[in-house]
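*Asks:* dropping the sequence and predicted coords here.
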Amino acid sequence: MSTTPIKLIECPRDAMQGIHEFIPTAIKAEYINLLLQVGFDTIDFGSFVSEKAIPQLKDTSEVLSRLDLGSSVSKLLAIVANLRGAQAASTHEAIAYLGFPFSISETFQLRNTNSSIAQSMDTVKQLLEICDKKNKEAVIYLSMGFGNPYGDPWNAEIVAHWADELVSAGAVILALSDTTGVSTPEKIKELMPVLINRFSDIEIGLHLHSTPDTRFEKIEAAYACGCRRFDSALKGFGGCPMAADDLTGNMATEDLISYLSAKAEPLNLNMEKWQEAVWFSQKVFL
């Protein structure tokens, strides 16, 4: 058991965003309301991005209006891809975190947010200003943090360089993100200690995509390196539709719960509500 509390970020947004058939707003809201009762630190519930880019999440504002936050300890996170989205998300008092995918792959940054890395750094700086004014916190994802399928340069020094730039700009939460499932225990053990040791005052998390057969070894590598902030999705649903034609699923929340419970980590989760969410997920992910 560690002295630093574990933060589990449940990501129904990531789980749903690549599904082509539109999930009714009421179903989305009912599912997220169940997840809100489990006791996760944060629920990554929706995104304020172009309806053309991610049509599944065009109803994020309406979903938000149907959420029951009164009895939940969880905070809400919404993804934004540009300043327009950041401004829109920041008007909602119920949203605590604005997440921005900052790719260290130039190709993917253009593909995902229609802007270069340099332009995206400017966006991050303005996003941090919006967060300061609106009493929000920014979560910056180091997207393609473990490599990319486009042949763009990647190594640990590049990751550390951009982490330095983001922290210098004022970021206090970074999530090293494996967008296409290319992370390995070896890469995790190479990168996480560098970031955790270099930025002792910064919260460093992991957003891993994985196939089922490699999930536990990745969790084990991250935990051993001192990672205490984990993104995941129930049953490992989802993936990034902007990254590849074949979606690589998210880290499965139940695998995280199983591993961390075995390490005697106090997760303080309502497992009855979790089981209800698992059952209800059959209505969401047909």
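*Replies:* Cool, got the structure.
*Asks:* when you work out contacts or count neighbours from here on, use the C-alpha atoms and nothing else.
*Replies:* Will do.
*Asks:* now stretch 74-87: how far from the chain's centre is it?
*Replies:* 12 Å (Cα atoms, centre = their mean, to the nearest Å).
*Asks:* need the contact partners of it.
*Replies:* Residues outside stretch 74-87 that contact it (Cα atoms under 8 Å, 6 or more residues apart in numbering): 36, 39-49, 89, 94-101, 112-113, 123, 126-127, 130.
*Asks:* next, the one to line up against it:
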Amino acid sequence: MPDLPSSVHVREVGPRDGFQNEPETIATADKIRLIDLLVRTGVKRIEVTSFVRPDVLPQLADNTEVLAGIDVPAGVSRSVLIPNERGLDNALAVADLFEECGVFLSGSETHNRKNVNRSIAESLAGLQKVIPRAREAGKQVEAVIATSFGCPYEGDVPRDRVLDLAVALRDAGAQELGFGDTTGMANPRQVREFFVAARERLGDDVEITAHFHNTRGQGLANALAALEAGCTSFESSFGELGGCPVPKGATGNIASEDLVSMLHEMGVDTGIDLAKLLEASRAVAEVLGRPLGSHTLVAGPVDWHR
């Protein structure tokens, strides 16, 4: 087994990627309470909300109220998702409420059109305007490429196409490149080879982040494969919330507590208190009134002293 890093970064994306995929809108007060629990788990980066148009994404229409209402400890970085220049304008109107911007496009032409009604080329051209403006405003920028490992409409997404897009986004000013397995089509061998190739293409001056969904039950296996390939930055969602609003059957992200539990058992530090993270996941399950997909939430963490 390859040597593993001693520590990794985990960005919690549940308040955005998770909440936006719920069929009913979560009350603003509940969002604030849940985020306040999450930011006290030891997580250092959290995706709070999105500035997508409220008629497109009503679940996150209270973006400004949530940002203004949360109580975030020093050292925790708040991120917001930006779809386009108008979204950036709206976000920068409350620029003091967040530190990071996430932007996105798809590696699949069909998925990109279904998701944002644009070609990949049109999306890239737009982001090449958004990213420099966000950087000029003092924001850290992560550019995410969805369907990096496969598309439910097109099947295979060529790795070279994805990495070409990543290079273009890096050259536009993105300091972090996230690769999303948006509908859970990746497998561990593919993931390992992908992240080795990504580091070779992108160099060491940009952060490379893995974003896996657990649609087909391979999320943690893929996270381990990325870790073995040298990836030290991951995104996950408490309770295994999330999904993709476009294709049917695209279930949630890997559960943050499952990822943290696995990493800690292997001696890889995350800086996150698993007990506090489980408390936050139990709280969101109560708010939603349904069981969640997280395994650690059901079974509890491993206790070697029993």
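*Replies:* Yes, it's here. As the structure is a computational prediction, the values presented were derived from the model and not from experiment.
*Asks:* next step: the contacts of stretch 74-87 of the first structure restricted to helices.
*Replies:* 36, 89, 112-113, 123, 126-127, 130 (DSSP state H).
*Asks:* how many neighbours does Gly219 of the second structure have?
*Replies:* Burial measure for Gly219 of the second structure: 26 neighbouring residues, criterion other Cα atoms under 10 Å.
*Asks:* which residue, neighbours along the chain excluded, lies closest to the alignment partner in the first structure of it?
*Replies:* In the first structure, the residue matched to Gly219 of the second structure (TM-score structural alignment) is Arg215. Closest residue in space to Arg215 of the first structure, ignoring its immediate chain neighbours: Met251 at 6.6 Å, by Cα to Cα, 6 or more residues apart in numbering.
*Asks:* three-state assignment of the most centrally placed residue in the second structure?
*Replies:* Nearest to the mean C-alpha position of the second structure, by Cα atoms, centre = their mean, lies Glu235 at 4.3 Å. Following DSSP: H, G, I helix; E, B strand; the rest coil, we place Glu235 of the second structure in the strand state.
*Asks:* which one of the ones in helices among the contacts of stretch 74-87 of the first structure is nearest to Asp245 of the first structure?
*Replies:* Asn112 (13.6 Å; Cα to Cα).
*Asks:* what sits against the counterpart of that closest one in the second structure?
*Replies:* Aligning on TM-score structural alignment places Asn112 of the first structure opposite Asn115 in the second structure. Residues in contact with Asn115 of the second structure (Cα under 8 Å, 6+ apart) are Val246.
*Asks:* go again using 10 Å as the cut-off
*Replies:* 105-106, 109, 244-247 (Cα atoms under 10 Å, 6 or more residues apart in numbering).
*Asks:* turn those into TSV, columns for distance to Leu57 of the second structure and neighbour count.
*Replies:* As requested, the contacts of Asn115 of the second structure are exported to TSV (distance: Cα to Cα, whole Å; neighbours: other Cα atoms under 10 Å):
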residue	distance to Leu57 of the second structure	neighbour count
Leu105	17	26
Ser106	18	27
Glu109	22	19
Cys244	12	20
Pro245	10	14
Val246	12	14
Pro247	16	16
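*Asks:* among those residues, which are in strands?
*Replies:* 105-106 (DSSP state E).
*Asks:* what helix or strand is the match of Gly219 of the second structure on?
*Replies:* Following DSSP states H and E, one finds Arg215 of the first structure within helix 215-224.
*Asks:* counting by contacts, list what that helix packs against.
*Replies:* In terms of contacts (3 or more Cα pairs under 10 Å, 6 or more residues apart in numbering; DSSP states H and E), helix 215-224 of the first structure is packed against helix 185-198, strand 203-208, strand 229-232, helix 253-262.
*Asks:* reformat the ones you listed as JSON lines; add distance to Leu166 of the first structure.
*Replies:* Formatted as JSON lines, those follow (distance: least, Cα to Cα, whole Å):
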{"stretch": "helix 185-198", "distance to Leu166 of the first structure": "12"}
{"stretch": "strand 203-208", "distance to Leu166 of the first structure": "12"}
{"stretch": "strand 229-232", "distance to Leu166 of the first structure": "18"}
{"stretch": "helix 253-262", "distance to Leu166 of the first structure": "28"}
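*Asks:* re earlier: buried sites along the helix holding Arg215 of the first structure?
*Replies:* Across helix 215-224 of the first structure, burial judged by 16 or more other Cα atoms under 10 Å covers 215-216, 218-223.
*Asks:* need the counterpart of Asp164 of the second structure in the first structure.
*Replies:* By TM-score structural alignment, Asp164 of the second structure lines up with His161.
*Asks:* make sure that match is indeed in a helix.
*Replies:* Yes: using three-state DSSP, the assignment for His161 of the first structure is a helix.
*Asks:* ok, now which ones touch Gly242 of the second structure?
*Replies:* Gly242 of the second structure neighbours (Cα under 10 Å, 6+ apart): 13-22, 213-214, 236, 250-255.
*Asks:* any of those residues buried? List them.
*Replies:* Buried among these by 16+ other Cα under 10 Å: 13-21, 213-214, 236, 250-255.
*Asks:* related to what we said a few turns ago, quick one: which of the ones in helices among the contacts of stretch 74-87 of the first structure is nearest Leu64 of the first structure?
*Replies:* Using Cα to Cα, those come closest to Leu64 of the first structure at Ala89, 10.6 Å.
*Asks:* can you get me a residue count around that closest one?
*Replies:* Neighbours of Ala89 of the first structure using other Cα under 10 Å come to 26.
*Asks:* if I look at it, how far off is Ala244 of the first structure?
*Replies:* Ala89 of the first structure sits 27 Å away from Ala244 of the first structure, going by Cα to Cα, to the nearest Å.
*Asks:* how about the equivalent of Leu256 of the first structure over in the second structure, nearest residue that isn't a chain neighbour?
*Replies:* Residue pairing (TM-score structural alignment): Leu256 of the first structure is matched to Leu259 of the second structure. Leaving aside its sequence neighbours, Leu259 of the second structure sits nearest to Leu220 (Cα to Cα, 6+ apart; 6.7 Å).
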